[in-house]
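Enquirer: structure of the sequence below:
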Amino acid sequence: MRIPLPIIRTNSDSHPGGRSALTCRFRCGDACFHEVPNTSTNPYVGDVIAEAVSRRTTLRAAAVVTAAAAVGGAVTVAAPQADAAEAAAGAATTDRTGTFGHGARGLRFSPVAPNTADTVTIPDGYAQNIVIRWGEPILRGAPAFDPDKQTAAAQAGQFGYNCDFLSLLPLPGERGRQLLVANHEYTDEVLMFRGYDAANPTREQAEIAWAAHGLSVVVVEGDRGTGKLTVVPRHSLNRRVTATSEFKVTGPAAGSDLLKTSADPTGRKVLGTLNNCSGGTTPWGTTLHGEENFNQYFANGTRATDKRYGLPATGSERKWELFDKRFDVAQEPNEPHRFGYVVELDPYDPTSKPRKHTLLGRVKHEGATVRLTDDGRPVVYTGDDERFDYFYKFVGAKRMMKGTSRAVREHNLSLLDEGTLYVAKLTGDSPAIEIDGTGKLPSDGEFDGSGEWIPLVTATAKGAVSHVDGMTAEEVCVFTRLAGDKVGATKMDRPEDIEPNPHTGKVYVALTNNSRRGTTGNAPVDEANPRIGNKHGQVLELTERWNRADSKKFAWSLFLVAGDPNDPATYFAGFPKDQVSPISCPDNVAFDPYGNLWISTDGNQLGSHDGLFGVATRGERRGELKQFLTVPKGAETCGPIVQDRRVLVAVQHPGEIDGATAEKPLSAWPDGEGKINRPAVVAVWRKDGCNIGV
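Expert: So this is what the prediction gives:
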């Protein structure tokens, strides 16, 4: 039996979710301290229990058939025999000893204990390197980073700030090289600029921040003897996309009066992308990027058309409205309608114009992940990262084409502009009295039930049709939260990253936390969100006929209920809780080559720094969760990529601790004591050159 890992108990001045006040201020505009935007009276999961009980047997039978179904395209389904083989392989490792310990294949490493070390802590037998930091030049002519000589022109050619989502794409014809794409979610001017005056920022500081937002594309090269990655500067594919780059608007809202401004009377051309959080990589070789807390960048939001997006009533934190009227809602009431979308980038074409896909809806997108149905249609999952908001699925109408010609790439770039957007409604299968808010499992032994995808809008080449009474198609695409309210979608505990398992087809939804759940004036607990004042979060597992474009039903269960394993209110898919690592606040998720789910955390409420965890999703070790790394003081773990021989993470906002400034950093990472903190991408690999976790 493994010795239980310790929980670190500390008292801190952090905000809800374990973040510092500084992080809340700059990343989401203190969202947790505002009134909950969703005041709708949607039914909660327990209200429709009778319907769930009557359908449960049918749905589960369908789900079993689905999991064994064959599939085409980019996704492979594991047949039941594969699960049995995996279980046997897991059982065969129970006597394994040594540095890398027991575990499911891909998870055989000694888990990192919870800690507050000011470094990236990794398992014994592993090594790491910093791939790229904020400010490192990637474009031809860009200067080396100098914290005292920052300019907007320099930053536009350098790696941006606060990296989040990461994607690694192949680079044909260039052996050992890959294309790294990174999101840059937000800027923290207090940590970026010495002498920063929050009440009176300068135009240059604002323009530097505009250039530090957006996306970076940079070629990286692997070391043949290790897992080390290094940047190839000034490569022809290297690119920066910023808050002032031009974007094309597509889908039903393109050209709508709701998107027209004085600078863009067409409603089809937007400058910039903001607060890009997580994302996804498409089977046709592009990347998707979710615009999340876009509301905080705008001022004077009392003029806003709707009140579901939390626009500030007066001035913004960064005061960009002083330097560009588009950030002043009083002058440009439609400008906020032009943010909050899923952005698509073609990283292989530096001259291409990125697109904002309105058909995927306007919400606070954590990200967007794609898989193909068996006939080649894209299915995109996305979550709205707000307390009591919803998660969505888009099913495309057109099929992906194979090939690299310009015509093929243009066709594939239009795949997200025709199809149907759905929102999720969940039903529990246990009596409401058994969901008492403590996290105690109901009598059937798990939190589970059924669900349905409710259509919101459908678009074809001939036009778009709304499925929501009283709303047009373009209104559904711009005011998607209101559409979800109207159709009775299920209020969730901050749905963030959503990823389908490439081996089984099951879909995993990270629900980070919700301190308001079950409190006075807010939605009560339900079977999918079973804890009052939920501060640790949970991971939802969906089973549906995902390989069919007409799939409208799914079964669901809570795969993990996070927190201290010694707490009765936690659950790890039935795995013994004295053999798992403690985890709090799941955020970004990814899969390794063996089908294990990897989870990065944001705002750990157990006293340890945030980290990256791997958990088995099938076989006898299903639910076995092990911590792979932790990040430095004040940092968040983002953008995990888990390859055969390398793990990548984005270390976001290191040193973002209350009281820290650019003059007085409170973390020494990554460059030592007294040096300005720089968000960075880190690669980790095994010293012996073998695969991760085997």
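
Enquirer: going forward, measure contacts and count neighbours with C-alpha atoms only.
Expert: OK.

Enquirer: the strands in the stretch 151-300 of the chain, which residues?
Expert: With DSSP state E, counting those that start in this stretch as the criterion, the stretch 151-300 of the chain has strands at 163-170, 177-184, 214-222, 229-231, 239-241, 246-250, 269-271, 276-281, 287-291.

Enquirer: could you give the angle of the second one to strand 163-170?
Expert: Note on geometry: by axes from the mean of the first three to the mean of the last three CA atoms, to 10 degrees, strand 177-184 and strand 163-170 are set 160 degrees apart in direction.

Enquirer: before we compare anything, build this one as well:
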Amino acid sequence: MRKPLPIITTSSSASHPGGRSALTCRFRCGDACFHEVPNTSANPYVGDVIAGALSRRSVMRAAAVVTAAAAAGTAVSVAAAPEAEAAPAAGKKPGAKAARGLRFEPVAPNTHDAVTVPAGYEQNVVIRWGEPILRGAPAFDPENQSAKAQAGQFGYNCDFLSLLPLPGEHGRQILVANHEYTDEVLMFRGYDAANPTREQVEIAWAAHGLAAVVVEGDRRTGKLVAVPRHPLNRRVTATTEFRVTGPAAGSDLLKTSADPTGRKVLGTLNNCSGGTTPWGTTLHGEENFNQYFANASRPTDARYGLPTGASERKWERFDKRFDVAQEPNEPHRFGYVVEFDPYDPTSTPRKHTALGRFKHEGATVRLTDDGRPVVYTGDDERFDYFYKFVGSKRMMKGQSRAAREHNLSLLDEGTLYVAKLTGDSPAIEIDGTGKLPSDGEFDGSGEWIPLATATAKGAVSHVEGMTAEEVFVFTRLAGDKVGATKMDRPEDIEPNPATGKVYVALTNNSRRGTTGNAPVDEANPRIGNKHGQVLELTERWNRADSTRFAWTLFLVAGDPADPSTYFAGFPKDQVSPISCPDNVAFDPHGNLWISTDGNALGTHDGLFGVATRGDRRGELKQFLTMPNGAETCGPIVQDRRVLVAVQHPGEIDGATVDNPASVWPDGPGKIVRPAVVAVWRADGRDIGV
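Expert: Next up is the predicted model:
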């Protein structure tokens, strides 16, 4: 039996709640942790939702019917109910091999200023901030930056990553990346936060957005390199034109002096995670867009956390659209899921209003049996909700112009739902300590509550007192009205292609159960939740009319020696410590991979793999760690390569260009640069086998 993996309790930086540095909170989310919680609604909580909810027994009976149908050959792709896989610890086999795909020696928690990978694995930097990707773009020069140069260079602070095939070009793929936000203190020498220059602001506009860049793999290794100036390479920035689509397009709520049609928006901001569609496009979630605006005053603005005074970056000094007092509808044009076509560099990206407006962490898609898209999205805010959109139109196969245009409209018609969860344990057993209830699991049932339906002929609201347009623009308020379940920062949500189960990363919530805030409940069972948890849903997703699901907490994160943690019943002395789950992905074997943001255990963030089924279910192993100040983003796990985005390296309190807190990736004397990293096995074999 292996010894328990060590916990390092010293930290390389002062931390905000959840382990982030104050500098990260300042530039990434506008110090959201130190503002009042935007959700002040008096929604019922998990333990209080009784009337109208399914009983645990009825949900499990339905799951049994689904399982039986699958065994009989019926076209149903839903796994067994959660407890069917949650075997007791005594049934585990800690002496056996790890699950296929996770057979590597875990990286120990550490505070190294490097990307640390398992023994027998190698890595390379695929592309850094500032590297030229478009024709005519100059080489990166940190002392002579310009907005024009940055618009042709790879942007700042990657989050979501997607790799798409490139037919006809052997060994090449298209890498699509989000550029979530900028940290001007680490970009510009001598930056004066009170008085940014116009050039600095315009550089930041160009460093936000998206990038598409062709990459090429080395045939002898797993090394991946960017192909500069390829015809498909593209940059999308804070000033690129976007098309607004769906039920709120053209609404009076979206019209501004610059766009009286309400159908054309300049730019996309704070793109966090995303998803890749079955029809070959990418989705990108606009998250902490609120922080870029200034001088807000309305209750709807407060529900979205818009500042009442100046913004951190002072963009309102250089473009009035960021001043809510002058352009009150401009914030209504951000907070959507963006769709991008990487195969057409002339296409106009779209903002899909039918998926609702809130702080989208991402958007992941799968198809029902009859070809309709189902999209899962989380609202990354303390005490906010997670959602599902079910489209009403079927995907067309093929890559003809007609098929591609049709598929680009799939997310404009359908029904938007919000999740409401019910626990199955007595309230007295959910005491805030994280102690498991008497049935051995945090679990229960849930329902998807419809908010609004969009059709080609118009849209219909299902929320009393709100029009359909209001539901799609003020989606948080719609969730408040129908009593959705307040969660602990729902972030990335991914369906497992091997089992059909859906996994929701809940990062943390330091205010859970504290005075004046929502109490603990079975899905969010710890007071002052520093470490977060991962929720697992079982639903009949392949039916467009399915509105019921069963749920269980798959992981309750933290130090395995802490009694409040839980790893799907796997022996806790055999797992890596994990804190603050953020982005999730799946490998070809059906294992869940989790990247972390704000590790509150005092060590650096990392990437972890965990088995979701079989005797090894719940065995979690750390695959890599980040440099000083960085978080792990955008994981992609292929057969022979893992990609991660190293976001905000060196973002530690007090750090500047002249006083760096990290020397990654290029060593001492070089400016710290966010980048994308590829990892592979030195022997050329598949990852973790």
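
Enquirer: residue 645 of structure 1 is nearest to which of the strands of the stretch 151-300 of structure 1?
Expert: Across the strands of the stretch 151-300 of structure 1, the minimum distance to residue 645 of structure 1, taken as CA to CA, is reached by strand 214-222, at 10.9 Å.

Enquirer: in structure 2, what range does that closest one match?
Expert: Residues 209-217 of structure 2 are matched to strand 214-222 of structure 1 when aligned by TM-score structural alignment.

Enquirer: contacts for that stretch, please.
Expert: 133, 154-155, 171-180, 223-228, 230, 232-238, 267-271, 342 (CA atoms under 8 Å, 6 or more residues apart in numbering).

Enquirer: out of the strands of the stretch 151-300 of structure 1, nearest to residue 514 of structure 1?
Expert: strand 276-281 (18.8 Å).

Enquirer: mean distance, that closest one to its aligned residues in structure 2?
Expert: Following the fit onto structure 2, the mean deviation recorded for strand 276-281 of structure 1 is 0.1 Å by mean CA distance after the TM-score superposition for structure 1.

Enquirer: which part of structure 2 lines up with that strand?
Expert: The aligned range for strand 276-281 of structure 1 is 271-276, by TM-score structural alignment.

Enquirer: give me the contact list for that stretch.
Expert: Contacts for stretch 271-276 of structure 2 (CA under 8 Å, 6+ apart): 159-162, 178-181, 209-210, 282-287, 360-365, 492, 583, 634.

Enquirer: ok, of those, which come out buried?
Expert: 159-162, 178-181, 209-210, 282-287, 360-365, 492, 583, 634 (16 or more other CA atoms under 10 Å).

Enquirer: mean deviation, the match of strand 214-222 of structure 1 versus structure 1?
Expert: Looks like 0.3 Å for stretch 209-217 of structure 2 (mean CA distance after the TM-score superposition for structure 1).

Enquirer: list the buried residues in that stretch.
Expert: Buried-residue list, stretch 209-217 of structure 2, by 16+ other CA under 10 Å: 209-217.

Enquirer: run the chain-centre distance for it.
Expert: Chain-centre distance of stretch 209-217 of structure 2: 19 Å, with CA atoms, centre = their mean, to the nearest Å.

Enquirer: coming back round to it: please state the offset of the match of strand 276-281 of structure 1 from the chain centre?
Expert: 6 Å.

Enquirer: re earlier: make TSV out of the strands of the stretch 151-300 of structure 1 and add distance to residue 335 of structure 1.
Expert: Converted to TSV, the strands of the stretch 151-300 of structure 1 look like this (distance: least, CA to CA, whole Å):
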stretch	distance to residue 335 of structure 1
strand 163-170	25
strand 177-184	21
strand 214-222	17
strand 229-231	36
strand 239-241	19
strand 246-250	13
strand 269-271	9
strand 276-281	17
strand 287-291	14
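
Enquirer: of these, which is nearest residue 502 of structure 1?
Expert: strand 276-281 (13.0 Å).

Enquirer: next SSE downstream of the biggest strand by length in structure 1?
Expert: For structure 1, the strand that runs over the most residues, judged by DSSP state E, is strand 448-460. Taking DSSP states H and E as the definition, the helix or strand that follows strand 448-460 of structure 1 towards the C-terminus is strand 463-466.
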